[in-house]
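*Asks:* Build me a model from this:
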Amino acid sequence: MTIRALPPALAFCLAATACERPAPEEANVVQANAMANEADNGAHAPRSILRPEVITKAEEEEIEPVHAVIGFGASSLRLDDAGRKAIDALLDTPAMKAGGAITLRGHSDSRGADGDNRVASRIRAEAVRDHLVKKGVAKDRITLVALGEARPVAPNAHEDGSDDPEGRAKNRRVEIDIAPPPDDAPPPVVPTIPKDEKSQKE
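*Replies:* Alright, predicted model coming up:
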């Protein structure tokens, strides 16, 4: 039996077909990948490139500004127990712990001269500042603004012109604003309880 040589053209076609055909294992992988891609495109919405834990962490790190009002209605120029407790509660806010800038705006009622009222409003702001510093807040974070009687939140007198003690008491106040720290701010110094106070509590 004689073996005839294949024509050159036919031999080239057979060789090309053999080269292009993937091995059985490769064909299975290609088919599985194609099916997976088709299922993903039809059944799933586009996925976020961020992992869930990364998104949760970013949301937790967002710090909101804080606004609070400390009243000086009864004691006029000195902090009372309610005022001190209100300030102490601010020490646990994220903005305070993060080291944000603190602005204290002192206010007064309209009784007396404008210059005296401005001085009184500053004394109130200084009282709040001193309490914060006593609790471990850095003094250079705090800015004082003395506004006097310029921005009342209640009437200082009734419509008939008679005195309104309740309204004047509401105007004797200090407004506290704590801003979130800038993105490039250094880590804050966390207020700590002095040893003598700590031993007393224990």
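*Asks:* CA atoms for contacts and neighbours, from now on please.
*Replies:* Fine.
*Asks:* sec struct for residue 126, please.
*Replies:* Of the three states, residue 126 takes helix according to DSSP: H, G, I helix; E, B strand; the rest coil.
*Asks:* Next, count neighbours for it.
*Replies:* For residue 126, the tally of surrounding residues (other CA atoms under 10 Å) stands at 23.
*Asks:* May I ask which helix or strand encompasses the residue nearest to it when sequence neighbours are not counted?
*Replies:* Distances taken as CA to CA, 6 or more residues apart in numbering put residue 144 closest to residue 126, at 7.4 Å, once the chain neighbours are dropped. For residue 144, the element it lies in under DSSP states H and E is strand 142-146.
*Asks:* List the buried residues in that strand.
*Replies:* Across strand 142-146, burial judged by 16 or more other CA atoms under 10 Å covers 142, 144, 145, 146.
*Asks:* Now do the buried residues in stretch 83-96.
*Replies:* Those would be 83, 87, 90, 91, 94, 95, 96, for stretch 83-96 by 16+ other CA under 10 Å.
*Asks:* How about stretch 52-64?
*Replies:* Of all the residues in stretch 52-64, those buried under the rule 16+ other CA under 10 Å are residue 63.
*Asks:* any idea how far it is from the chain center?
*Replies:* 10 Å (CA atoms, centre = their mean, to the nearest Å).
*Asks:* I have a second one here; can you model it like the first so I can compare?
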Amino acid sequence: MPHALRAVVLAVTAGLALTACGALGSDEAPDRAATAPATPGGATPSPSGPEPTECPHGQLIKAVEIPAVHADPVHIPEATIGGEKVPAVTIPGVDIPAQRVPAQCVEEKPAPGACLGAVAVPGTSIPGTAIPGVRIPGVQAGGASAAPVEEPAKSQKAIDQSAVSVAEVCQSKPSEEGQYVASVYRPSVYRPSLYRPSLYRPSLYRPRACNDQGECVPPVNVPSVTVPSVSVPSVSVPSASLKSYVAGPGQVIKGDDQIAYNIEADVLFDFGKADIKPAAAKSLAELAESIRKEVPSGAPIQVDGHTDAKGDPASNKALSERRAQAIVDWLATKGGLDRARLKATGYGETKPAAPNTRPDGSDDPRARAKNRRVVISAARS
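*Replies:* Predicted structure coming up:
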């Protein structure tokens, strides 16, 4: 393998503990270094607005329909016993409206090449419900007596499940040799199932009431009412990983559905410049050949430029954009790839592969060199 190609390394280089992508830097100005801020984690709230019917960046969590519950009213007609009237009574029915656990989207955010994007499963809730209480009045008339019968209201509180998420991951533990990061790993994301038990109000029965003359008031029965249980299935996004190996243009990072190549910027460009060095042509030609073998014809190809943290952030971003565009232009004009497939993005210093400074705060030129890079990535399916 040519020496220049050995500079092609993982998009996440060696010497780093497991982190999520944070801020990066550039090599445009030599007077400032910055450490990478931690990427915030935590749960992602459920999206507001209309319910989704499809999710362009993740799986659709289907809605759960909770049917309405209806029970007819019970009418107790007027009666006469022992010459006394017992007035008619209507015991109200039950009407519990239908409820719905809305559809949601699992959000899998796009990520730079050789990174695994953040995943967020929104929180959800099964709403509460209640069955009203009921009472059959008693009878005290014409020598007949029957005690009232009643059943209190029943209720279930809302059942909530919190959002769960995992941050974007761009690097993992280095290999034993300390030269390359062996893999990029994003753990699975799991939101447990949710369950609201059934709710039950028993039937009520008032027996008939008779006097000594054998006159009776008929019995009354109010049927039971049941609100069925509700289950919201669990949601799982499996873990994902990208493995590295040496092939074609050098160090490659590859997963089931994507492949990425990282080229250190110092191999391609002079310090602070965006003109490709003539010596880099052979490396780029082999890279283009590997892309033709590994990537389906017509699949989009992303070219991401990165810098270290030296200099002004705006200047770093502009430099990273120019470098990414220079690689796009080379691959389109000399590498034999269709320009329509190629897209350039500059991240400047916002996605470091390594801290720009040592633990004591001093400048770390070797680490900054790893941050000055261009990552070419594409989907494999």
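*Asks:* So which bit of structure 2 is the strand holding residue 144 of structure 1 matched to?
*Replies:* Per TM-score structural alignment, the counterpart of strand 142-146 of structure 1 in structure 2 is residues 342-346.
*Asks:* all strands of structure 1, in order?
*Replies:* Secondary structure of structure 1 by DSSP state E: the strands cover 66-71, 102-106, 142-146, 173-178.
*Asks:* would you turn those into JSON lines with distance to residue 24 of structure 1?
*Replies:* Output for the strands of structure 1, formatted as JSON lines (distance: least, CA to CA, whole Å):
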{"stretch": "strand 66-71", "distance to residue 24 of structure 1": "67"}
{"stretch": "strand 102-106", "distance to residue 24 of structure 1": "71"}
{"stretch": "strand 142-146", "distance to residue 24 of structure 1": "74"}
{"stretch": "strand 173-178", "distance to residue 24 of structure 1": "68"}
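*Asks:* Tell me the spacing between residue 148 of structure 1 and residue 120 of structure 1.
*Replies:* Here residue 148 of structure 1 is placed at a distance of 7 Å from residue 120 of structure 1 (CA to CA, to the nearest Å).
*Asks:* Same question for residue 83 of structure 1.
*Replies:* As for residue 83 of structure 1, its distance to residue 120 of structure 1 is 17 Å (criterion: CA to CA).
*Asks:* which one in structure 2 is aligned with residue 158 of structure 1?
*Replies:* Aligned by TM-score structural alignment, residue 158 of structure 1 pairs with residue 358 of structure 2.
*Asks:* List the contacts of the residue lying closest to its match once chain neighbours are set aside.
*Replies:* In this structure, residue 358 of structure 2 finds its nearest non-sequential neighbour in residue 364, 5.7 Å apart by CA to CA, 6+ apart. Residues in contact with residue 364 of structure 2, defined by CA atoms under 8 Å, 6 or more residues apart in numbering, are 355, 356, 357, 358.
*Asks:* Please pick the buried ones from these.
*Replies:* So, by 16+ other CA under 10 Å, the buried ones in the contacts of residue 364 of structure 2 are 355, 356, 357.
*Asks:* Now do the last one against residue 311 of structure 2, distance only.
*Replies:* From residue 357 of structure 2 across to residue 311 of structure 2, the span is 14 Å (CA to CA).
*Asks:* now the helices for structure 1?
*Replies:* All helices of structure 1, identified by DSSP state H, fall at 8-20, 24-43, 52-60, 81-90, 94-98, 114-134, 165-171, 195-201.
*Asks:* Would you mind checking which of the contacts of residue 364 of structure 2 is nearest to residue 323 of structure 2?
*Replies:* Using CA to CA, residue 356 comes nearest to residue 323 of structure 2 of those, at 20.0 Å.
*Asks:* hang on, isn't that closest one packed against residue 308?
*Replies:* Yes - Residue 356 of structure 2 is in contact with residue 308 according to CA atoms under 8 Å; the separation is 6.9 Å.
*Asks:* Tell me who's in contact with the spatially most central residue of structure 1.
*Replies:* Centroid-nearest residue in structure 1: residue 63, 0.4 Å away (criterion: CA atoms, centre = their mean). With contacts defined as CA under 8 Å, 6+ apart, residue 63 of structure 1 is in contact with 94, 95, 180.
*Asks:* Output these in a markdown table; the columns should cover distance to residue 33 of structure 1.
*Replies:* Below are the contacts of residue 63 of structure 1 laid out as a markdown table (distance: CA to CA, whole Å):
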| residue | distance to residue 33 of structure 1 |
| --- | --- |
| 94 | 48 |
| 95 | 50 |
| 180 | 49 |
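*Asks:* Go through these and say which is closest to residue 68 of structure 1.
*Replies:* Taking CA to CA as the measure, residue 68 of structure 1 lies nearest residue 95 of those, at 12.5 Å.
*Asks:* OK, contacts around residue 150 of structure 2?
*Replies:* By CA under 8 Å, 6+ apart, the contact set of residue 150 of structure 2 is 133, 134, 135, 136, 204.
*Asks:* from memory residue 139 of structure 2 sits against residue 89, does it?
*Replies:* No - Residue 139 of structure 2 is beyond contact range of residue 89, at 11.5 Å (criterion: CA under 8 Å).
*Asks:* State the distance from residue 80 of structure 1 to residue 157 of structure 1.
*Replies:* According to CA to CA, residue 80 of structure 1 and residue 157 of structure 1 sit 25 Å apart.
*Asks:* Sorry, wrong one. I was asking about residue 95 of structure 1.
*Replies:* Distance of residue 95 of structure 1 to residue 157 of structure 1, computed by CA to CA: 37 Å.
*Asks:* list the contacts for the alignment partner in structure 2 of residue 180 of structure 1?
*Replies:* Superposed on structure 2 with TM-score structural alignment, residue 180 of structure 1 falls opposite residue 380. Counting by CA under 8 Å, 6+ apart, residue 380 of structure 2 makes contact with 256, 257, 258, 259, 294, 295, 296, 299.
*Asks:* let's see 10 Å
*Replies:* Remark: with contacts taken as CA atoms under 10 Å, 6 or more residues apart in numbering, residue 380 of structure 2 is in contact with 254-259, 291, 294-297, 299-300.
*Asks:* ok, it to residue 91 of structure 2 distance?
*Replies:* Note on residue 380 of structure 2: its distance to residue 91 of structure 2, by CA to CA, is 67 Å.
*Asks:* Much appreciated, bye for now.
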